[in-house]
Structures are given as C-alpha cells and as structure tokens.
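Student: Kindly generate the corresponding structure for this input.
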Amino acid sequence: MAQAITLAADAPTLSAANTGFMLICSALVMLMTPGLAFFYGGMVRVKSTLNMLMMSFISLGIVTILWVLYGFSVAFGDDKGSLVGWNSDWVGLSDIGLTELWGATTIPLFVFSAFQLMFAILTPALISGALADRVKFSAWALFITLWVTVVYFPVAHWVWGEGGWAFDLGVIDFAGGTAVHINAGAAALGVILVIGKRIGFKKDPMRPHSLPLVMLGAGLLWFGWFGFNAGSWLGNDDGVGALMFVNTQVATGAAVLGWLAYEKIRHGAFTTLGAASGAVSGLVAITPAGGAVSPLGAIAVGLIAGVLCAMAVGLKYKFGYDDSLDVVGVHLVGGIIGSLLIGFFATGKGQSDVAGLFYGGGLDQFWKQCAGVFGVLAYSLVASAVLALLIHKTIGMRVSEDEEVAGIDQAEHAETAYDFSGAGGGAARTPASSPAAPAESKKVDA
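Tutor: Predicted coordinates for the structure are as follows:
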C-alpha cells in the first residue's frame, strides 16, 4: 500500500478519477463488515445469530469514533520511534484542508483516512468469529475499544506508516496480510486461550444454522474485497491496481478448488461451507501478495492456501482450543501463507522490483517477510491475551453458563433472530387441526 506513495511522487495534483475510485473502494470495504456479519451469523446456531451479527456491527460505531479522535493520527501520523505515529493536527480530523493531498498521491487526505478507517473497522470484527456463543456484548465492546488502541493502530503504523519498523525493513504487505489478518487471527487465539471453550465443545453438535446466509456473506466479502485489495494502491495510473484486482479473483477461485478437493479426499463430499471458507482463505492469502505476484503465482498462492487452511481448521480439535468459526485456521494461517509466499513468488515486475526465490531473488525477501509475520503475530497474541485477561478479571468476559445454554441472543439482546410462533409465522398460517404445525416447530435446533 505505502509503495504507491513513492511511485506517485511525479503526480502531486489532485485526480478526480483516482479520488472517485478510492471513494468507491472505501464503500466496498465498508460493505465487507456487514458481509462478515452474515458469514459468521449463518455459521452459528440459531440462539447466537443476532449476537454474532451485532459483534461485527458494533465495530462500525466504536472504531469510527476512535479513528476520528486519535486512531488515524496514531496509525499514519509522524513516526515516533518506529512504533507509533502522531500528528496533533489530525486529532478529531481537524486542520485538514478539503483538497490537501495524502503524501505524494493524487487523492485527498480525507479520502485516504476514510479508506483506512474501513480496514480498522473490519479487523476487530474478524476476531469475533472465534468467540461465538459465550462473550458478553459489553465486554466485547470494551475489548474492541482497547484492542484497536493498543494493537491495531500501532501495528498499522509498523506496516504502512512511513518510519514504522516493518515498513523500513521492506516487509511487503499490499493490503493487510500482517496488519489485518495475522493481527486478527493471533488476537483471536490469544483471547480464546483466556476465556476458554464453549459449553459442549467437541461433545454437542454445533452446526451452522443457515448455510445460505454463509454463502451470502462470503459473496459480499468477495465483492467487497476488490475494493479492499485493488484500492490499496490508491489509484491505478500504472496498472498495479489492475494486477491486484485480477490476482484477487484468480487466487480466490483457486482456493475454492483447493479447499473442495481436500475436503472431497478427506471427508468424501464437496460442501457449501467448504466452498465459502475456501473463498475466504484465498482472499486472505492474496491480500499481502497480490501486487507482487503474477496471475500464475496467484493460482499457486490460492491453491496452497485453500489446502493448508482446510487442514488447519481441524487443529482446534487436536490442540483443544475452541476457535468457534475458524478465525485462526483461515485468517491467521491464510495470512501467514500469503505473506511468506511473497518470498518465493514475487516477480519483481509488480508493485516493486523485489524478486522472490523462484524469480532469481534469493531468500532475502523471505526473511524480511518472516520478521514482519512473526513480529506482528507475537505482539498481537500477547497483547490481546493480556487485554482479555484484564477484562475477564474485572467486568468478566463470559456470560453465565445458564445464559450460554439458553441462548446468548435472548440474554444479551432480548431478541431472537427468528420468530417461529408469533403472528405471521408458520404456525399462524397452519390450520390448528393440521399435525404439521408442532412437527415443524420441533425441527428448529437451538
């Protein structure tokens, strides 16, 4: 992402075309958070549907306000010790001219801030899938507030802020493999190690209640991801954004095929959940790499991610951590795969002249990618676990056992996702003499 600032130095005047393009991309990235809400909401049981939706939606409110107050300044302000940024003129987004450009790009600073805000909103929402069924909504809201402040804003500066240690080291992260996906996946692992497993984990069936919702959410994520990825070049004057757009589609398609092939061999069926999860794993993996690899490289990245992420989601049963909706298996593992494969598949003809091992560049870039990957992973894992522990020991992170068993939707939101008995429901339209009414109601498994 930041490389676009350097390459656009010869075009310092505002471009209406690039500005409009980036506003559209910002809206597409915003759509990803509701898409994620549907994706996660369909994967949980009926009794947790609304809570899962709300855990994503609340991020839209909390992170937006924090970003305006200080988040943008911390992430992209003047470097302070390679760890954080700060610019007092950006506090409250004050003292910013309407046509003031972001660095040497052709887009207004306001537009860049809005685009990056959507990334900041989505990242903590990704974590929520690992915590399904058991976290107090108030505790989750507090965790988001603390996490973006302590973890996301500084890590965004490390990776994309001029002067950040990963930026200066030369770590390539086009659109968020480290700053978004590894960051969120490591955070999810840290939190679930603190709060523990769901009641009935590995004993009770916890199947998705609505696979159509899962597919809808995956489709919205895929659609929005074009803005997420292609927009991260901050314009398309040199074709790199177009390369990223194509690679996003190619890698995602390859990952769907890779996941489904593994699933058929391993479990004997091609599932819709596998197709949706495979798509997300491909999107995650190409996010850091898409500006550096060719479409053939994108096929390799997608296939590898699809297979390895499909294998990784089962690790929670082997190691006993309850990652409810496979955030660790898809986002952490997918982010690591995509980030590290840059060291092998970078062509030197995309976003920079850096070439990977398979293109004559040796292993120099691979070791830089390792530093970025494991630096972010370690910090996010530890910091997130500490924040969760502080909340858990003060106001408590988990709902009570009775509330978890009865349903977190009713306990936390006083609502249910589906009304099977109220006026206008199926029972109301079924004649009282028909035996179908009670039989149908028994099919709903909380």
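
Student: C-alpha from now on. contacts and neighbour counts both.
Tutor: Fine.

Student: For the stretch 51-200 of the chain, which segments count as helices?
Tutor: For the stretch 51-200 of the chain, the helices defined by DSSP state H, counting those that start in this stretch occupy 72-76, 109-128, 137-147, 153-160, 165-169, 183-195.

Student: wait, which of these is closest to Asp237?
Tutor: Among those, helix 109-128 comes nearest to Asp237, with 16.5 Å by C-alpha to C-alpha.

Student: Which secondary structure elements does the closest one sit against?
Tutor: In terms of contacts (3 or more C-alpha pairs under 8 Å, 6 or more residues apart in numbering; DSSP states H and E), helix 109-128 is packed against helix 16-43, helix 49-66, helix 183-195.

Student: Run the chain-centre distance for stretch 403-417.
Tutor: Offset of stretch 403-417 from its chain centre (C-alpha atoms, centre = their mean, to the nearest Å): 25 Å.

Student: Quick one: end-to-end length of it, please.
Tutor: Counting by C-alpha to C-alpha, to the nearest Å, you get 16 Å between the two ends of stretch 403-417.

Student: hmm, who's touching that stretch?
Tutor: Outside stretch 403-417, the residues that touch it by C-alpha atoms under 8 Å, 6 or more residues apart in numbering are 46-51, 133-134, 136-137, 199, 399, 446.

Student: if you set the cut-off to 10 Å instead, what comes out?
Tutor: 41, 45-54, 132-138, 198-200, 398-402, 446 (C-alpha atoms under 10 Å, 6 or more residues apart in numbering).

Student: Please generate a structure for the following sequence too, so the two can be compared:
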Amino acid sequence: MDQGNTAFVLFSAAFVLLMTPGLAFFYGGLVKSKSVVSMMMLSFGSLALVAVLWVLYGYAITFADIDDAGWIGIPHLIGIDTNAIGLAAQVADAANPSGAFPEMAFVAFQATFAILTVALISGAIADRAKFGAWMLFAGFWATLVYFPVAGWVFNFIDSGEGGWIVDKLGAIDFAGGTAVHINAGAAGLALAIVLGKRFGFSKGIMQPHNVPLTLIGASLLWFGWFGFNAGSQLAADGVAALAFINTIAAPAAAMLGWIAVETMRHGKGTSIGAASGVVAGLVAITPACASIDPIWAIVLGLVTGAVCALAIDLKFRLGFDDSLDVVGIHLVGGMIGTLSIGVFGNGVGFLFGFGFEQLWFQLVGSVAVLIYSFVMALAIGFAIEKTIGFRVKHEDELAGIDTAVHGELAYSFGSDKA
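Tutor: Next up is the predicted model:
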C-alpha cells in the first residue's frame, strides 16, 4: 500500500464532499429569501440519502464485474461476490490492502461523486418542490440512473479500464463530464418539464437574495473541484498535476468569457455572472482535465463561459423553467467539455490531425447518457407527480415554501415570534 496515494485519495474525497454544502450555498444565495432553507435542504437531503444508498448497494451496482455487466452494469443488484452487501470485501481489503490504496478509499471517493450529482439536479426545481417528493425522486434516480451510468464511465478499479462508454466505445471522460454533468443536466431538464413554470415566469422573475452567499458557494465548489479532477487520477503524479492546473485555467477563463458576454449584452458584468462562469468552466474541464494542455484549457474556458452565458436564455425561448440554470451550465457545459476532447485532445483531436473518430466516440457517449437520464427522470418525476405530488401548493409557493415545508425561516433578524 502506498500511504501517499492513499492520503491523496482520501483528502480528494473530503474535498469533493465539501462541494455539496458548497452547492447548497451557491443555490441558496440565488433563490428568494423565503425559500433558501428549502433550496439548501435539497442538497443536504441528497447528501444524507445517497450516502446511505451508496453503502447499501450503490457501489455494488456501479462497480459490478465489467465482464458480466454489459450495458447496464448490474449483474448483482445487491452485491454478490466481491461487492458484498455492506462492503464486506472492501472492509477486509482495508485491513490488508492488495493494491496501491485500500479499495475502501475508492469507495469513499466515488460516494462523493454520487452525492453531488444528485444534488446538482435540484437547482432546476427551486422554489416549488416538496422535500419528501424530492427525496423519493433522489432515491429512485440514483438507483436507476446514476449508479448504472457511473458504471458506464468509472467502472475500472479491477481492470484498469472503464465501463462501456470508456472501455468498449472508446470515449474519454476523466472525471465525469457525462456521468455527472450531462447526467444531472438532462435530469434537471426533465424535472423542470414535470413541475412546470413558476408563477410569473419571465426574465427577471427572481433576483438573487444573497450575492455573498452565492460567491461563497462558488468558492467552495472551485476548491472542492481540485479533488474532483486531480483526485480522479487516484495518484499524486504528473497527470494529477496537469488536471490541477487545468482546473485553475479553464474556470478562470470561463469567468472572463461570461463577463465579456454580459458586458456586451447588458453593459456591465455581474458577480453572479462571474460565479456562474466559474462553475461553467469547472463543468467543461471535468472530462478533459487530463487530456488537454493548459493553453487549450484557457480556450475551452473562454468558449464555455461565452456559450453558457448565452445558453441560459434557452429556457425563455423554449418555455421550460430551469430555475438556476442547471441545463444552461451543466448540460451545455458538460457537452462542450466532453466534445472538446475530440477537437483538441492530446493525441486524439482532429485539430492535431487525428481525424474525427474520437469526436464521434465523445458524441455517442454524451448523447447516450443524455437520452437515458432524460427519459428515466421524466418517467420517475411524472410518477411521483401523479401519485403523491411533486409541486407544493400554489399558495405556499407564492408565500414562500420555507415555513410550509420545513417550518422555519432563514432570517429571523432577532425576532422572537413563532
């Protein structure tokens, strides 16, 4: 066992876990003051539920034996053989590791990815979702969508190769552009359709109630993303260093790209635009962080920041209410980052004379995840809406859902009133 790499993986897992509270702050600052508790609880609820499901059976589904897994990756739903329920095999390995680091460290690292991916979706349904319905959706979507899709990309711990997207298809996705961002973005679009538009949906419907809170959240996301990207190498080496510097360059450039578009369109760049640009750049560099040089990371960031700044208006043109731009940032940014590998990826990009084959692989993998996630999320969401109901009552939505759903306010300002 390499103690240095073990520590690297464990600390990377801690960094990524911090991203979910960071996301809660980022989303919380963007919504109304009377729904900030509800918004943040969607992230914290995801953390609690998905962590438990991951230990019970999520890891077993995601990292089922590749030879038997095929398309879905579930030969042993509750984990027979090496992936025993309760992670018994991994506990035994932790006492006497057979590899460079205990498999349990990898279990922990991948758990944080599952938690964050589910939480990302919640931004699409801000201000109008029941907490209980969201938790039900989160459990079903994690089980039926995230765990299998993550296996398509990340199932490499035993073979050194990925699931069908990475191994059989030949797409490149270093840290989860498909499994995390396209996956969550497509599900967010589906839920936005299921729940419908907020009252008075139009441009300018909702101004962020707490800009500093959003900036704090963006800062925590950026910090945690170093564990997300560099940590995906599972070793403190040169590839991790490349992923690290690209995780600085791309979001910084994306911030500039987003602000430039805002300035050209509205005459001024905003702090919310800067924070959104950072997140868009982080999304785009996720699949490509180990496949492109830092100069190209800057190019990718500039393009992604500009395109995503324009893409967030698609909801007004197409008529779906993606409250906090999960589609415009995560789906669009994830697609750009994943496809960019086929354009200027080292040793595979067509700009370097390697043809369009890799770009095709990237496109097929991206579209497969997008369609599967969208269809499944739409089905799960409609099933919940038609049974227990997914959206809060109209009067609660207008009044603010914090008191109706959670019985508390984010800001009491010293008041002793009940």
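
Student: before we move on, back to that, which of the helices and strands packed on helix 109-128 of the first structure sits most buried?
Tutor: helix 183-195 (a mean of 25; mean count of other C-alpha atoms under 10 Å).

Student: about what we covered before: now render the helices and strands packed on helix 109-128 of the first structure as a markdown table, adding distance to Ile144 of the first structure.
Tutor: Formatted as a markdown table, those follow (distance: least, C-alpha to C-alpha, whole Å):
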| stretch | distance to Ile144 of the first structure |
| --- | --- |
| helix 16-43 | 14 |
| helix 49-66 | 7 |
| helix 183-195 | 11 |
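
Student: For Ala427 of the first structure, find the nearest of these.
Tutor: Checked against C-alpha to C-alpha, the stretch from those lying closest is helix 49-66, at 21.4 Å.

Student: Among the contacts of stretch 403-417 of the first structure, the buried ones, what's the ChimeraX command?
Tutor: Restricted to buried positions by 16 or more other C-alpha atoms under 10 Å, the ChimeraX selection for the contacts of stretch 403-417 of the first structure reads:
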select :41,45,46,47,48,49,50,51,52,53,54,132,133,134,135,136,137,198,398,399
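
Student: Relative to Ala242 of the first structure, which of the helices and strands packed on helix 109-128 of the first structure is closest?
Tutor: For those, the distance to Ala242 of the first structure is smallest for helix 16-43, at 12.2 Å, taking C-alpha to C-alpha.

Student: quick one: the closest one aligns where in the second structure?
Tutor: Matched against the second structure by TM-score structural alignment, helix 16-43 of the first structure falls on residues 3-30.

Student: Could you pull up the average distance between the matching stretch and the first structure after superposition?
Tutor: Stretch 3-30 of the second structure differs from its equivalent in the first structure by a mean of 0.3 Å after superposition (mean C-alpha distance after the TM-score superposition for the first structure).

Student: Off-centre distance for that stretch?
Tutor: 12 Å.

Student: swap in stretch 145-159 of the second structure?
Tutor: The gap between where stretch 145-159 of the second structure is centred and where its chain is centred comes out at 15 Å by C-alpha atoms, centre = their mean.

Student: With stretch 233-252 of the second structure instead?
Tutor: Distance of stretch 233-252 of the second structure from the chain centroid (C-alpha atoms, centre = their mean) equals 18 Å.

Student: Repeat that for stretch 87-101 of the first structure.
Tutor: How far stretch 87-101 of the first structure lies from its chain's middle: 28 Å, per C-alpha atoms, centre = their mean.

Student: quick one: the longest helix anywhere in the second structure to the first structure mean distance?
Tutor: Counting residues, the longest helix found in the second structure (DSSP state H) is helix 357-387. Average distance, helix 357-387 of the second structure versus aligned residues of the first structure after superposition (mean C-alpha distance after the TM-score superposition for the first structure): 0.4 Å.
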